[in-house]
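Engineer: Have a look at this prediction, sequence included:
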Amino acid sequence: MCTGKCSRFIAVALYPLAVISIICNIVLFFPAGDIKYAKDGHITEEVKYMGGLVGGGLMVLLPALYIHLTGKQGCCGNRCGMFLSIAFAAVGVAGALYSFIVAVLGLQNGPLCKTILVWWAPFKDSDSSYLTDDSKWITCTEPKDIVQFNIGLFATLLVTSSLQLILCTVQMINGLFGCLCGACVEKGPL
């Protein structure tokens, strides 16, 4: 496969992943579909880091646009363009890595929730993992089903950021080949 076609394939794959990351991060601001928790500041701390919006979203979407333009005509005839795609893909790697770390922290620390009368993160710094023991989830009384909500969305961010990380790394390698080897030119009949 030519480096330009590979770039186009990677960019097209990055678009939906970036959109999914942005949507997940926005939805995390509204537990139980209610804005009152965001207004009152009862949002899980890792949501405020905006790993999905900034890292897996914008920091991957902008490189995806450039990478797509690099492979626009099927084969990239510009070594400088492929060299720049390495730099843009590196930005995508940084964004995906940021989103991945925030998602891991979000899963590890658990949600901010109300337990009886107090808002706190009951699973943060606990010895046993709340992820494998769903009997602990009843500790959170408000917002409704917050544990499942956080696990689902942070796990989705974890998967999307992993895929973004892989794709952007592949583009860095692809860009290096395109930069060093030049354009792939199809040979016509003599």
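Structural biologist: Arrived safely, thanks for sending.
Engineer: hey, let's count contacts and neighbours off CA atoms from now on
Structural biologist: Fine.
Engineer: The residue nearest to residue 65 when sequence neighbours are not counted: how many residues sit nearby?
Structural biologist: Excluding the flanking residues, the one nearest residue 65 by C-alpha to C-alpha, 6 or more residues apart in numbering is residue 11, at 6.8 Å. Per other C-alpha atoms under 10 Å, the neighbour tally for residue 11 reads 26.
Engineer: contacts for stretch 48-66?
Structural biologist: Residues outside stretch 48-66 that contact it (C-alpha atoms under 8 Å, 6 or more residues apart in numbering) are 10-12, 14-15, 17-19, 21-26, 85, 88-89, 91-100, 102-103, 157, 160-161, 164.
Engineer: Check stretch 138-145 too.
Structural biologist: By C-alpha under 8 Å, 6+ apart, stretch 138-145 touches 31-32, 113-116, 122, 146-147.
Engineer: which of those are buried?
Structural biologist: 31-32, 113-115, 122, 146-147 (16 or more other C-alpha atoms under 10 Å).
Engineer: From the contacts of stretch 48-66, list the buried ones, please.
Structural biologist: Counted by 16+ other C-alpha under 10 Å, the contacts of stretch 48-66 give 10-11, 14-15, 17-19, 21-25, 85, 88-89, 91-100, 102-103, 157, 160-161, 164 as buried.
Engineer: And the strands in this structure?
Structural biologist: Assigned by DSSP state E, the strands in the chain fall at 113-115, 118-120.
Engineer: Those strands: which one's closest to residue 76?
Structural biologist: Nearest of the strands of the chain to residue 76, taken as C-alpha to C-alpha: strand 113-115 at 51.3 Å.
Engineer: Could you pull up the contacting residues of residue 46?
Structural biologist: Contacts of residue 46 by C-alpha under 8 Å, 6+ apart are 102-103, 105-106.
Engineer: can we see that at 7 Å?
Structural biologist: 102, 105-106 (C-alpha atoms under 7 Å, 6 or more residues apart in numbering).
Engineer: Need the residues that contact stretch 36-43.
Structural biologist: Identification of contacts with stretch 36-43 by C-alpha under 7 Å, 6+ apart yields 29-30, 112.
Engineer: buried stuff in that stretch?
Structural biologist: Those would be 37, 42-43, for stretch 36-43 by 16+ other C-alpha under 10 Å.
Engineer: dropping in the other structure now:
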Amino acid sequence: MCTGKCSRIIAASLYPLVLLSITCNIILFFPGWKVDYVKEGHITEEVKYMGGAIGGGLLMLIPALYIHLTGQRGCCGNRFGMFLSIIFAAVGVAGAVYSFIAALFGLVNGPLCLSGGQWTTPFRDSDKTYLTDRTVWTKCQEPHNVVQFNIGLFVTLMVASTLQAVLCAIQIINGLIGCLCGVCYNKDEV
């Protein structure tokens, strides 16, 4: 496969993951699908790190755009352009790692919720993991189903960021091949 075509496929695969990461991060600000918790500041701390919006979103969108341009015939489709795509892909890996770590900490620490009359993260210092024991999820009285809400969205962010990191790593290899061997184009490609 041509290095330019590979770049276009990688970029096309990154775009939906960027959108998914940003969407998940925005939704995490509205546990129980209510705006009240944001207004009152009762949001899980790791959501405020904006891992999905910054790491999986912005820090991934810029490399995705450049990688897409690298795959096009023209000014970026040369050895230097492929070299730059390696750097941009490395930035994408860094963004994916940031998103993954923020989501991982969100899962490990658990959600901020009303428990025993006060807003706390009841699973932060627990000896057993709350992820496998659904009976302890009732500790969170409010927002409704916040544990499932956070687990679903943080796991989605972790999966998306893992895929983003893999795609950017493939682009680093692709960019290295394109940088060393040159970029090929079919006669039919525009």
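Structural biologist: Sure, I can see it. Fair warning: this is a prediction, and the values are worked out from it, not measured in the lab.
Engineer: Now compute the TM-score of the two chains, please.
Structural biologist: After superposition, the two chains reach a TM-score (TM-score structural alignment, normalised by the length of structure 1) of 0.95; 186 aligned residues with a C-alpha RMSD of 1.4 Å.
Engineer: Return the distance of the spatially closest residue to residue 114 of structure 2 that is not a sequence neighbour relative to residue 62 of structure 2.
Structural biologist: With C-alpha to C-alpha, 6+ apart as the criterion, residue 114 of structure 2 has its nearest non-adjacent residue at 5.1 Å, and that residue is residue 142. Going from residue 142 of structure 2 to residue 62 of structure 2 by C-alpha to C-alpha, to the nearest Å gives 38 Å.
Engineer: now residue 148 of structure 2
Structural biologist: 32 Å.
Engineer: mean deviation of the longest helix anywhere in structure 2 from structure 1?
Structural biologist: Using DSSP state H to define each element, structure 2 has its longest helix at helix 146-181. In the superposition with structure 1, the average deviation recorded for helix 146-181 of structure 2 is 0.4 Å (mean C-alpha distance after the TM-score superposition for structure 1).
Engineer: Okay, buried residues for that helix please.
Structural biologist: Residues 146-147, 149-151, 153-172, 174-179 are the ones in helix 146-181 of structure 2 that count as buried (16+ other C-alpha under 10 Å).
Engineer: got the residue ranges for the helices in structure 1?
Structural biologist: 3-28, 36-40, 45-48, 59-70, 79-109, 146-181.
Engineer: so residue 85 of structure 1 makes contact with residue 67?
Structural biologist: Yes: under the criterion of C-alpha atoms under 7 Å, residue 85 of structure 1 is in contact with residue 67, at a separation of 5.8 Å.
Engineer: now stretch 86-104 of structure 2, how far from the chain's geometric center?
Structural biologist: What separates the centre of stretch 86-104 of structure 2 from the centre of its chain is 8 Å, taken as C-alpha atoms, centre = their mean, to the nearest Å.
Engineer: go on, stretch 160-172 of structure 1?
Structural biologist: Worked out by C-alpha atoms, centre = their mean, stretch 160-172 of structure 1 lies 10 Å from the chain centre.
Engineer: Stretch 2-10 of structure 2 now?
Structural biologist: Centroid separation between stretch 2-10 of structure 2 and its chain, computed with C-alpha atoms, centre = their mean, is 21 Å.
Engineer: which residues are contacting it?
Structural biologist: Residues from elsewhere that reach stretch 2-10 of structure 2, judged by C-alpha under 7 Å, 6+ apart: 67-68, 70-72, 167, 171, 174, 178, 183-185.
Engineer: let's go with 10 Å and repeat that
Structural biologist: Applying C-alpha atoms under 10 Å, 6 or more residues apart in numbering, the contact partners of stretch 2-10 of structure 2 are 11-14, 64-73, 77-78, 82, 85, 164, 166-168, 170-179, 181-186, 189.
Engineer: any idea how far residue 170 of structure 1 is from residue 11 of structure 1?
Structural biologist: Residue 170 of structure 1 is 11 Å from residue 11 of structure 1, by C-alpha to C-alpha.
Engineer: before we move on, what about residue 22 of structure 1?
Structural biologist: 17 Å.
Engineer: Can you list the buried residues in stretch 51-63 of structure 2?
Structural biologist: 51-61, 63.
Engineer: Any chance of the residues you listed in CSV with distance to residue 132 of structure 2 as columns?
Structural biologist: Below are those laid out as CSV (distance: C-alpha to C-alpha, whole Å):
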residue, distance to residue 132 of structure 2
51, 24
52, 24
53, 28
54, 29
55, 28
56, 27
57, 30
58, 33
59, 32
60, 32
61, 34
63, 37
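Engineer: what's the spacing between residue 180 of structure 2 and residue 153 of structure 2?
Structural biologist: For residue 180 of structure 2, the distance to residue 153 of structure 2 - C-alpha to C-alpha - is 40 Å.
Engineer: Oops, could you answer that again for residue 161 of structure 2 instead?
Structural biologist: 12 Å.
Engineer: got any residues that touch both of those two?
Structural biologist: Residues touching both residue 161 of structure 2 and residue 153 (C-alpha under 10 Å, 6+ apart): 21, 52, 103.
Engineer: middle-most residue in structure 2, spatially?
Structural biologist: Computing the C-alpha centroid of structure 2 and ranking residues by C-alpha atoms, centre = their mean puts residue 56 first, at 3.1 Å.
Engineer: which one of the contacts of stretch 36-43 of structure 1 is nearest residue 126 of structure 1?
Structural biologist: Using C-alpha to C-alpha, residue 112 is the member of those that sits closest to residue 126 of structure 1, with 13.8 Å.
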